[in-house]
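K.L.:
Sequence first, then the predicted structure, then my questions.
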Amino acid sequence: MLSSQSAAVVRATLPVVGAAIDEITPVFYRRMFTAQPELLRDLFNRGNQADGTQARALAGSIAAFAGMLVENPGRRPDAMLARIAHKHASLGITADQYTIVQRHLFAAIAEVLGDAVTPEVAAAWDEVYWLMAGALIAMEARLYAEAGVADGDVWSQWKVVGRLEETPDVATFMLRPADRSPSPPFKPGQYVSVRCPLPDGANQIRQYSLSCAPNGTDRWISVKRVNGTGGAPDGEVSNRLHANVKEGDVLTVSAPFGDTVLDDGESPVLLASAGIGCTQTISMLAHLAATGSPRRVVVVHADAAESTHPFRTELGLLVDKLSDAEAHIWYEHPENPRPSQYTGLADLAGIDVPEGTRAYLCGPVPFMSSVREQLLGRGVAASRIHYEVFGPDLWLASTT
């Protein structure tokens, strides 16, 4: 909770800082990467830096946190903080790095706002920063402890024991600990980070859902090749993995993290995905089938066409194993004759959504936003709708 003096200053200056935050964050990243270029090379996603999405996500989270501190001082945005903490843990972020961020962030604030940043204003916003940072450091420490690793020590070597081509642009890599140690447990819906060496010497990190755990040791990840459109560059990590990683190779992989996980209750479940977002759905379905769950399960998936739909056969097999499950699949450009109601974009109007449903969404933000709006309109409480985004979460502050 902010001190009363700082709360008054933050409340008075929030409009000014909020209006300038989109200008402050690019300056912050420029200053930090100039001082410590290894952070851009080996920690931050260079693609998200180039298109500005990381800066916009940071701006949104800071503004949302500060706004909540002054408007709802007795409440903390734990959903937002948990999402950030899990992502940080998957990258191996440590407490000392928050000092680096603070130094460059406040230098950027001073550069952009100039004389408006009085000592009193700087002190108040420093308090905001350390309240947010302190909460994240504590959450991340708990996540590391739960994973059984020292703070930041999340990386280990995994051998590729097989590769499957799911579609022309999706490959599944079957992984096993290179040292034959036990695999860390994971919850259905969690992801791992993969650190990928690139030709220019960088080690870029990306997150991938654990799509399958067929035995007690192996873990599978499924990677969609990102082909740049509209002037956007191709995904440098996904294309590198597709082009170069084969059976027998070794990958550097993190422990599993992620806050969008299947609950252990008995309520009905709706799993909604689009494109490669089906990896989360498959993980949750596999768990439900393996445990013989009697829960009511509704699966919603949208894809471009049959040939681009990963795990199309597996989805049907898993649904058939469950005692009370059904799947609804839409193709925007179907390659075979298809009922008109399942052609085009996903529309939940004709689907029964049982009372008490808990929903899990994974896919492009426009798809998840549409499904969320439809579910809210059907009476599903916002607190029972969970989602996963890979990359900077530009949706986070608006749904917290």
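P.N.:
Right, received. Where do you want to start?
K.L.:
all contacts plus neighbour counts: C-alpha atoms, from now on.
P.N.:
Will do.
K.L.:
Could you pull out the helices in the stretch 251-400 of the chain for me?
P.N.:
In the stretch 251-400 of the chain, the segments counted as helices under DSSP state H, counting those that start in this stretch are 278-290, 312-321, 365-377, 396-399.
K.L.:
As TSV, those helices with distance to Arg240 and mean neighbour count would be great.
P.N.:
Converted to TSV, the helices of the stretch 251-400 of the chain look like this (distance: least, C-alpha to C-alpha, whole Å; neighbours: other C-alpha atoms under 10 Å):
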stretch	distance to Arg240	mean neighbour count
helix 278-290	20	24
helix 312-321	25	15
helix 365-377	25	16
helix 396-399	29	15
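K.L.:
CSV please, covering those and showing distance to Ala232.
P.N.:
Below are the helices of the stretch 251-400 of the chain laid out as CSV (distance: least, C-alpha to C-alpha, whole Å):
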stretch, distance to Ala232
helix 278-290, 24
helix 312-321, 28
helix 365-377, 17
helix 396-399, 23
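K.L.:
so which of the ones you listed gets nearest Val17?
P.N.:
Closest of the helices of the stretch 251-400 of the chain to Val17 is helix 396-399, at 16.4 Å (criterion: C-alpha to C-alpha).
K.L.:
Put this next to the first one:
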Amino acid sequence: MLSEQSSATVHATLPAVGAAIGEIADRFYERLFAAHPELLRDLFNRGNQASGTQRRALAGSIAAFATHLVERPDERPDVLLNRIAHKHASLGIAPEQYATVREHLFAAIAEVLGDAVTPEVEAAWDEVYWLMANALIAIERRLYAQHGDGRGGWRVWQVVERVEETADVATFRLRPADGGPLPDFRAGQYVSVRVELPDGAHQIRQYSLSSAPGSPVRQIGVKRVRGEASGPDGEVSHHLHTRVHVGSTIELSAPYGDLVLDDTDAPVLLASAGIGVTPMIAMLEQLALTGHRAPVTVIHADRSPADHALRADHEAYAAKLADAAVHFWYEQDAEGAGRPGRADLSSVTVASGTRAYLCGPLPFMRAVRGQLIDKGVAPADIHYEVFGPDLWLAQG
């Protein structure tokens, strides 16, 4: 809980900090990478840094946390904290790295806001930072302990099968290279993949596990990220598509992620767009394996049927359920394969008491969430997964 004095100071300075978030973030990363270039090489997403999308994430999450402390002082933002902690644990973040971040972040704030950062203002924001940092450290410590490893559980896995799902999506099926047991996970979780690139950098990305727990292999679906005006081609996805084949080895973290399929007898709705299909397929397979009896509604939106990865799995697992309805939307070539345009739930029946799980671009999830609430689904029963630097923006 934020002290009363600090709360008043943070409340008064939030508008100035919020207005300068972009400039603060730029200065922070410039300082951080100048002092610790290894962090850009081996931890931070170089593609997101190059395009600028990553730079708002850290400062933005702290501002979001501060806003929550001021507006709801008796309630800790556990959803935000848990999501960030799972992401950090999948990267192997260590407690001592929080002090490093604090040093360069507060130096950047002082540079940008100048004389407005009085000792009182710095002390108040320092309290905010360490409330958030210590909460994350505690959650991450518990997550590491669950996997019996101090830092993320990195392990070498071998590709035993590769399937070209679409022109830009490949499924990789993997087993531990040491022949040891597979770690447990829950449907909806993801792993980090760490690869060594030609320049010697070690870059990390997260990919959802796209098969249900209990499978003799672990399965991930990787979409090749093609550079557009906003940034370069995806380094890791390009590496996996062009250099990783049957017999290749890659490093995987232990499984993480707090968007998981609950053990429930309630109706379930699984909504995805694009590569967001991967955790939804794992959940759908899990529902089929456990013989879920209540209604299951499957929603998916994509550019075209040819771009719809794992469509056959979507249909096959749904067909095994006692009561399932499948709805596909395509922006192109929809005739005979689905509905034209973007996902629109206005004509979709949603059973009372439905628990909904969403994964895809933020605009898609916000639109679907709004339609589900209009149909009577409780906001507390709508769960969603966000990857990348937009994670903190999805707390609304």
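P.N.:
Here it is on my side, so go on. The structure displayed is predicted, hence computed values, not measured ones.
K.L.:
Report the TM-score for the pair.
P.N.:
Remark: TM-score between the superposed chains equals 0.97 [TM-score structural alignment, normalised by the length of the second structure]; 396 aligned residues with a C-alpha RMSD of 1.5 Å.
K.L.:
Out of the helices of the stretch 251-400 of the first structure, which gets nearest to Glu306 of the first structure?
P.N.:
helix 312-321 (7.7 Å).
K.L.:
got the angle between that closest one and helix 278-290?
P.N.:
Counting by axes from the mean of the first three to the mean of the last three C-alpha atoms, to 10 degrees, helix 312-321 of the first structure lies at 30 degrees to helix 278-290.
K.L.:
So which bit of the second structure is helix 312-321 of the first structure matched to?
P.N.:
With TM-score structural alignment applied, helix 312-321 of the first structure matches the range 311-320 in the second structure.
K.L.:
Just confirm Gly152 of the second structure contacts Ala145, I think it does.
P.N.:
No: taking contacts as C-alpha atoms under 8 Å, Gly152 of the second structure lies outside contact range of Ala145: 9.5 Å.
K.L.:
Okay, strands next: where are they in the second structure?
P.N.:
With DSSP state E, the ranges of strands along the second structure come out as 155-164, 169-176, 190-196, 202-208, 218-223, 249-252, 268-273, 296-302, 324-330, 339-340, 355-359, 382-385.
K.L.:
possible to save those strands as a markdown table with distance to Thr242 of the second structure and mean neighbour count?
P.N.:
Listed next are those as a markdown table, based on distance: least, C-alpha to C-alpha, whole Å; neighbours: other C-alpha under 10 Å:
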| stretch | distance to Thr242 of the second structure | mean neighbour count |
| --- | --- | --- |
| strand 155-164 | 12 | 17 |
| strand 169-176 | 11 | 22 |
| strand 190-196 | 13 | 23 |
| strand 202-208 | 16 | 23 |
| strand 218-223 | 12 | 23 |
| strand 249-252 | 14 | 20 |
| strand 268-273 | 25 | 25 |
| strand 296-302 | 24 | 25 |
| strand 324-330 | 28 | 20 |
| strand 339-340 | 33 | 18 |
| strand 355-359 | 26 | 26 |
| strand 382-385 | 27 | 20 |
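K.L.:
what about the ones you listed, which gets the closest to Ile84 of the second structure?
P.N.:
strand 382-385 (11.5 Å).
K.L.:
Which part of the first structure matches the closest one?
P.N.:
Taking TM-score structural alignment, strand 382-385 of the second structure hits residues 385-388 over in the first structure.
K.L.:
Likewise for stretch 99-112 of the second structure?
P.N.:
Stretch 99-112 of the second structure maps onto residues 99-112 of the first structure, going by TM-score structural alignment.
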